[in-house]
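A.B. asks: Okay, structure incoming, though there's no sequence with it:
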């Protein structure tokens, strides 16, 4: 299972290196990593997606807390959150298929941020599932390049789990048919 960890750290040189070293020494992979300033000056938030079961994640959390600059570690995998990624995707779009590519982009609320005679660069923002879906739809045109930021998350103060609501809505919708 993949876990999403939100880690608050002191914003000092070498913190990310020590964290990645900890994971490397233990033989764990980091599937997604995003780092940026947090709400307080001098504090950064690291969001990482890590494969492993609950026991492995608990052990990693304990190890992270042993690092001097780590202030807080939270496994937000099962917590109601807003999660987003940014992706830039360069796709073949000659004049014969450009309209179709732009229609797909519009469905996914993606923006064209660059255009050339035979390609487009689209900016896509959304949850990781949206990224996978638009890439699948654009594959038939030929994808030249992709750059993704990695997932970022903030917990919902409302406590509303939108994923749970979506699944309930889907079940209710299929029951009516």
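C.D. replies: That came through, no problem. Keep in mind that this is a model prediction, so the values were computed, not measured. Residues are numbered from 1 along each chain as shown.
A.B. asks: only C-alpha atoms for contact and neighbour calcs from this point on.
C.D. replies: Will do.
A.B. asks: by contact count, what packs against the longest strand along the chain?
C.D. replies: Criterion DSSP state E: the longest strand present in the chain is strand 81-92. Using 3 or more CA pairs under 8 Å, 6 or more residues apart in numbering; DSSP states H and E as the contact test, the elements touching strand 81-92 are strand 119-126, helix 128-138, strand 143-148, strand 152-155.
A.B. asks: contacts for the longest helix seen in the chain?
C.D. replies: As assigned by DSSP state H, the longest helix anywhere in the chain is helix 162-176. Applying CA atoms under 8 Å, 6 or more residues apart in numbering, the set of residues contacting helix 162-176 from outside is residue 80.
A.B. asks: Kindly report the same for stretch 66-74.
C.D. replies: The set of residues external to stretch 66-74 that reach it, using CA under 8 Å, 6+ apart, is 5-10, 12, 15, 18-19, 61, 64-65.
A.B. asks: got the buried residues for that stretch?
C.D. replies: Using 16 or more other CA atoms under 10 Å as the test for burial, stretch 66-74 gives 69, 70, 71, 73.
A.B. asks: Skipping its backbone neighbours, what lies nearest residue 46 in space?
C.D. replies: Spatially, and ignoring its direct neighbours in sequence, residue 46 is nearest to residue 35 (4.5 Å; CA to CA, 6 or more residues apart in numbering).
A.B. asks: Pasting the second one now:
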């Protein structure tokens, strides 16, 4: 195997599926049954009738592994479309996070200053804590959490990645 064939890459894969019981379990089973890792997974209905769901999976593997994943996803019966957004052109990827920080005095002031710099919104506040809401890239959220750790970070809840192509092209 050449060195180029061994290169790992991240892939953001969008999958349109029928919104029916067991579909997500089948998708996850495809990954776990072959030892592929899921770095992020989100799913929600995306049409007005609620019959179609969009699954966004972020995974890492060699080009051959990612091609296998896409081909196997495409063969699942309730799957309508599989799209590797990473290869198909410009796209946006975002996460949502709720970040709880506990602190008093100067730590509260510093937490608010950093939140402002990162455009995080205060969605809950008490005399001892804040909960910040933040959207952005995984790296941006990671950086914010790293800065909050010494101030008093106590809990983080994240959605995982959601992604969409830029411009006029759609997944449908």
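C.D. replies: Looks like it came in fine. The structure displayed is predicted, hence computed values, not measured ones.
A.B. asks: Looking for the alignment partner of residue 125 of structure 1 in structure 2.
C.D. replies: By TM-score structural alignment, residue 125 of structure 1 lines up with residue 135 in structure 2.
A.B. asks: how about the helices and strands packed on strand 81-92 of structure 1 in a markdown table, adding distance to residue 98 of structure 1 and mean neighbour count?
C.D. replies: Below are these laid out as a markdown table (distance: least, CA to CA, whole Å; neighbours: other CA atoms under 10 Å):
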| stretch | distance to residue 98 of structure 1 | mean neighbour count |
| --- | --- | --- |
| strand 119-126 | 8 | 21 |
| helix 128-138 | 11 | 14 |
| strand 143-148 | 13 | 14 |
| strand 152-155 | 31 | 19 |
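A.B. asks: Just put these in CSV and tack on distance to residue 78 of structure 1.
C.D. replies: Below are those laid out as CSV (distance: least, CA to CA, whole Å):
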stretch, distance to residue 78 of structure 1
strand 119-126, 19
helix 128-138, 16
strand 143-148, 23
strand 152-155, 10
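A.B. asks: out of those, which comes closest to residue 1 of structure 1?
C.D. replies: helix 128-138 (15.3 Å; CA to CA).
A.B. asks: mean distance, that closest one to its aligned residues in structure 2?
C.D. replies: The superposed helix 128-138 of structure 1 is, by mean CA distance after the TM-score superposition for structure 1, a mean 1.2 Å from where its aligned residues fall in structure 2.
A.B. asks: who touches stretch 87-95 of structure 1?
C.D. replies: Stretch 87-95 of structure 1 is contacted from outside by 101, 117-125, 131, 138, 141-149, using CA under 8 Å, 6+ apart.
A.B. asks: From the chain's centroid, how far away is that stretch?
C.D. replies: Relative to the centre of its chain, stretch 87-95 of structure 1 is centred 21 Å away, using CA atoms, centre = their mean, to the nearest Å.
A.B. asks: Could you list the buried residues of that stretch?
C.D. replies: For stretch 87-95 of structure 1, by 16+ other CA under 10 Å, it's 87, 88, 89, 90, 91, 92, 93.
A.B. asks: counterpart of that stretch in structure 2, which residues?
C.D. replies: With TM-score structural alignment as the criterion, stretch 87-95 of structure 1 aligns to 97-105.
A.B. asks: And the residue of structure 2 most remote from its centre, how close does it get to residue 37 of structure 2?
C.D. replies: Distance from the centre of structure 2 peaks at residue 105, with 34.1 Å (CA atoms, centre = their mean). Distance, residue 105 of structure 2 to residue 37 of structure 2, using CA to CA, to the nearest Å: 42 Å.
A.B. asks: Return the residues in contact with the residue nearest the centre of structure 1.
C.D. replies: Residue closest to the mean C-alpha point of structure 1, counted by CA atoms, centre = their mean, is residue 151 at 1.9 Å. Residue 151 of structure 1 sits next to 32, 33, 34, 47, 48, 49, 83, 84, 85, 127, 128 when contact means CA under 8 Å, 6+ apart.
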